[in-house]
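1. Sequence plus predicted model, see below.
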Amino acid sequence: MLDQRVVKEKSKKSMVLLLMALPFVILVFMFNYVPLFGWIYAFFDYKPGIPLSSSPFVGLKFFELILHDGGDMARVLKNTIAMGLLGILCSPLPVIFAIMLNEVKHKYFRKIVQTAATFPNFISWVIVFSLSFSIFSSEGLFNQIMTSLGLIDKPANLLGNADAVWYFQTALLIWKSLGWTSVIYLAAITGIDAEIYEAGKMDGASRLKLIWHVTVPGIMPTFIVLLLLSVSNILTIGFDQYYAFKNPLVADNIEVLDLYVYRIGIATNDYSYATAIGIAKTFVGIVLLFSVNMFAKKVRGQSIV
């Protein structure tokens, strides 16, 4: 009798949790799976205003066009992969920041630093562009300070420097996401057994040795999973950041794949070709995900999916 009552209580709790999750499942389905119906436009020569049923079926024509669109596609892929790789190379920075923050013993100072570092994540890229324009434009604060100190002869416009745009955008992305990403590693550090630290202290290990031999190995699985996911999403590095900072001086070097799809699909109304590019990017991402998953299984003995 008692067992049946326990089973009923567990079933009731499970049903409540299921009902709580149901609205979010519906939202995910609506915004992530229902739009997949739009993939059908990639197989028709669709023109706005003409019903899809009246549009000619062209099969894989637009997918073949991707392979023959050498100039623009090569340039866009170069920009996307270059900035994606720069982001991956900088992925240890949130780990280092989380470890340093964890070693701060003053609780209130640690909270202030963590809040200040996390706050930029909630600022829109439009506001970030406005701040960057005020600071780094030709007449911005940065050039005024550097000129007054005599460190430069003439103002430098970082927002219009095509040679530095990859590094400048990567630096902005790190500034914006550093604190938020470090929260994940702080959670991983919290999950490390405190007895391991106590055992290390009893053996005479210094703080640096505890970091190197306890903290780093403890968060390494989390770092590897996030790193491999970043590799699989290297073609999906964002849209709003590059759209906000795009200008005629840096347009060729800042246009990434998502921005290119927007330009082709919305600006030129070539919905079919833009949809084909989006589908191709999705399948490349899936291939990369399962490839890094196999790599992780061979290296770590565990898969990430």
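-> In hand now; what should we look at?

2. rest of the way, CA atoms for contacts and neighbours
-> Will do.

3. mind checking which helix or strand residue 204 is in?
-> Secondary structure assignment for residue 204, by DSSP states H and E: no helix or strand.

4. What is the neighbour count of it?
-> 11 (other C-alpha atoms under 10 Å).

5. Relative to residue 197, how far out is it?
-> 11 Å (C-alpha to C-alpha, to the nearest Å).

6. could you point out the longest helix in this protein?
-> When the chain is parsed with DSSP state H, its longest helix is helix 271-300.

7. So what's the gap between it and the chain middle?
-> 15 Å (C-alpha atoms, centre = their mean, to the nearest Å).

8. Please apply the same query to stretch 243-257.
-> Per C-alpha atoms, centre = their mean, the centroid offset for stretch 243-257 relative to its chain is 18 Å.

9. ok, now stretch 48-55?
-> Per C-alpha atoms, centre = their mean, the centroid offset for stretch 48-55 relative to its chain is 36 Å.

10. So what would you say the end-to-end distance of it is?
-> First-to-last residue span, stretch 48-55, C-alpha to C-alpha: 10 Å.

11. And for stretch 150-162?
-> One end of stretch 150-162 sits 25 Å from the other (C-alpha to C-alpha).

12. in what helix or strand does residue 75 lie?
-> For residue 75, the host element (DSSP H and E) is helix 70-89.

13. Could you tell me the angle between that helix and helix 271-300?
-> 40 degrees (axes from the mean of the first three to the mean of the last three C-alpha atoms, to 10 degrees).

14. other SSEs contacting helix 70-89?
-> helix 165-190, helix 216-232, helix 251-254, helix 257-262 (3 or more C-alpha pairs under 8 Å, 6 or more residues apart in numbering; DSSP states H and E).

15. try this one side by side with the last:
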Amino acid sequence: MKGNVYFRRYWQLYALLVLPLAYFIVFKYGPMWGVQIAFKDFNFFQGITGSEWIGFDAFREVFRMDDFYRTLRNTIVLNLLDLLVSFPAPLILAILLYEMKVVWFKKLSQTILYIPHFISWVIIGGIVYQVFGTQSGMINNVLTTLGFQAIPFLTDKNDWVLTYLLTGVWQSAGWGTILYLAALTGINRELFEAAEVDGAGRLKRIWYITIPGMKTTIATLLIINLGNMITIGFDRPYVIGNVAVRDYSDVLSTFVYRIGMESGQYTLATVVGLFQAVVGLIFVLGANYASKKLTDESIM
């Protein structure tokens, strides 16, 4: 009875949920109908329902492919390195911005940091090749002019990985900073004032007040990042990668693109996508459980 009264009183709030729910039903849950392609010998002309069932034959075929394990290794390694490099960056930037007292410089810094997030990876890829290209890149042109040897940023595996990671930090750190700054605004300022009166320096205030105040946000973002450990965005490795470093830049998303869109092997591509989804779910649940046990913070 109380639920009905509450619904009638705040029906506008429930009405606002209609469009988001419709979006998830149509664009998230609806496409799950196509998951059955992984268990069929999919024929484009016969459609999903008309294609012949083959059970787990496609899974066995994928798991026998050397390219699958190579791209799986690259996906995990690049995501782990990204987690180590890109995850702390927005946290550090948010703390630095929060501690700034000059308002105009703080706002200018925030704007400069946010802009890369809204730039397409196609444009970023062009910038990367213009700046880091071995033959015509700006940095190597300066180095060779000064008599130094050109650095193969995009053709040597180690240099390419470093370029990949730093480009990711530049593109994503600003957006992550917004989330941490939002968490920082929820910390009671009286805690900082009391700590300052007690003689705590800036570093101690950051360590004992600022970071613990963001514990929930840090735990949530870490769980999400760990859940995406087996998946990776298509844009960055595809745009920045090239033939010279394919053994290290080829990841599961580009592998799915090659066997699905280029080779027309939709069944195998669906198998890899389903594998990513299932393993990603396991990672999320595992990270959430560990976070709940260790820090008493979780997302569910």
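-> All right, it came through fine. The shown structure was predicted, so the numbers you read here are calculated from the model rather than taken from an experiment.

16. What range does the longest helix of the first structure cover in the second structure?
-> Using TM-score structural alignment, the residues of the second structure aligned to helix 271-300 of the first structure are 266-295.

17. can you check stretch 113-129 of the first structure too?
-> So stretch 113-129 of the first structure sits over residues 109-125 in the second structure, by TM-score structural alignment.

18. mean per-residue distance, the longest helix of the first structure to the second structure?
-> Mean deviation of helix 271-300 of the first structure relative to the second structure after superposition (mean C-alpha distance after the TM-score superposition for the first structure): 1.0 Å.

19. And that helix, what's buried?
-> Of the residues in helix 271-300 of the first structure, those buried under the neighbour-count criterion (16 or more other C-alpha atoms under 10 Å) are 271-279, 281, 285, 288-289, 292-296.

20. if we can go back for a sec, contact partners of the match of stretch 113-129 of the first structure?
-> 97, 170, 171, 172, 173, 174, 175, 235, 236, 239, 240 (C-alpha atoms under 8 Å, 6 or more residues apart in numbering).

21. How far does it sit from its chain's centre?
-> 15 Å.

22. list the buried ones in that stretch?
-> Neighbour-count burial for stretch 109-125 of the second structure flags 110, 113, 114, 116, 117, 121, 124, 125 (criterion: 16+ other C-alpha under 10 Å).

23. rewinding a little: next, the angle from the longest helix of the first structure to helix 216-232.
-> Using the same axes, to 10 degrees: helix 271-300 of the first structure against helix 216-232 is 150 degrees.

24. farthest pair in the contacts of stretch 109-125 of the second structure?
-> 97 and 239 (31.3 Å; C-alpha to C-alpha).

25. got a list of what whichever residue in the first structure pairs up with residue 234 of the second structure touches?
-> Under the alignment (TM-score structural alignment), residue 234 of the second structure pairs with residue 239 of the first structure. With contacts defined as C-alpha under 8 Å, 6+ apart, residue 239 of the first structure is in contact with 256, 258, 259.

26. With the first structure overlaid, how far apart is the helix or strand where residue 108 of the second structure lies on average?
-> Using DSSP H and E, the element containing residue 108 of the second structure is helix 103-114. Its aligned residues in the first structure lie a mean 0.5 Å from helix 103-114 of the second structure after superposition (mean C-alpha distance after the TM-score superposition for the first structure).

27. Helix 165-190 and the helix holding residue 75 of the first structure, what's the angle between them?
-> 40 degrees.

28. how about helix 70-89 of the first structure: buried residues?
-> Buried, per 16+ other C-alpha under 10 Å, within helix 70-89 of the first structure: 73, 75-85, 87-88.

29. again, but for stretch 91-111 of the second structure
-> 91, 93, 94, 95, 97, 110.

30. next one: stretch 211-224 of the first structure
-> 211, 214, 215, 216, 218, 219, 222, 223.

31. which outside residues touch that stretch?
-> Residues outside stretch 211-224 of the first structure that contact it (C-alpha under 8 Å, 6+ apart) are 95, 99, 185, 188, 189, 192, 196, 197.

32. What of stretch 139-149 of the first structure?
-> Stretch 139-149 of the first structure is touched from outside by 133, 134, 135, 136, 137, 152, 153, 154, 155, 156, with contacts defined as C-alpha under 8 Å, 6+ apart.

33. need the next SSE after the strand or helix carrying the second one, C-terminal direction.
-> By that I understand residue 134 of the first structure. Secondary structure assignment for residue 134 of the first structure, by DSSP H and E: helix 125-136. Going down the chain from helix 125-136 of the first structure, the next helix or strand is helix 141-148, by DSSP H and E.

34. That next one corresponds to what range in the second structure?
-> So helix 141-148 of the first structure sits over residues 138-145 in the second structure, by TM-score structural alignment.

35. Now do the buried residues in that stretch.
-> Buried residues in stretch 138-145 of the second structure, counted by 16+ other C-alpha under 10 Å: 139, 140, 141.

36. what about that stretch, how far off from the first structure?
-> Mean deviation for stretch 138-145 of the second structure: 1.5 Å (mean C-alpha distance after the TM-score superposition for the first structure).

37. Report the contact partners of the corresponding residue of the second structure for residue 75 of the first structure.
-> Aligned counterpart of residue 75 of the first structure in the second structure: residue 70 (TM-score structural alignment). Residues near residue 70 of the second structure by C-alpha under 8 Å, 6+ apart: 247, 250, 251.

38. The last one: how many residues sit nearby?
-> Residue crowding around residue 251 of the second structure was assessed by other C-alpha under 10 Å; the count is 29.

39. what does the first one give?
-> Using other C-alpha under 10 Å, residue 247 of the second structure has 15 other residues around it.
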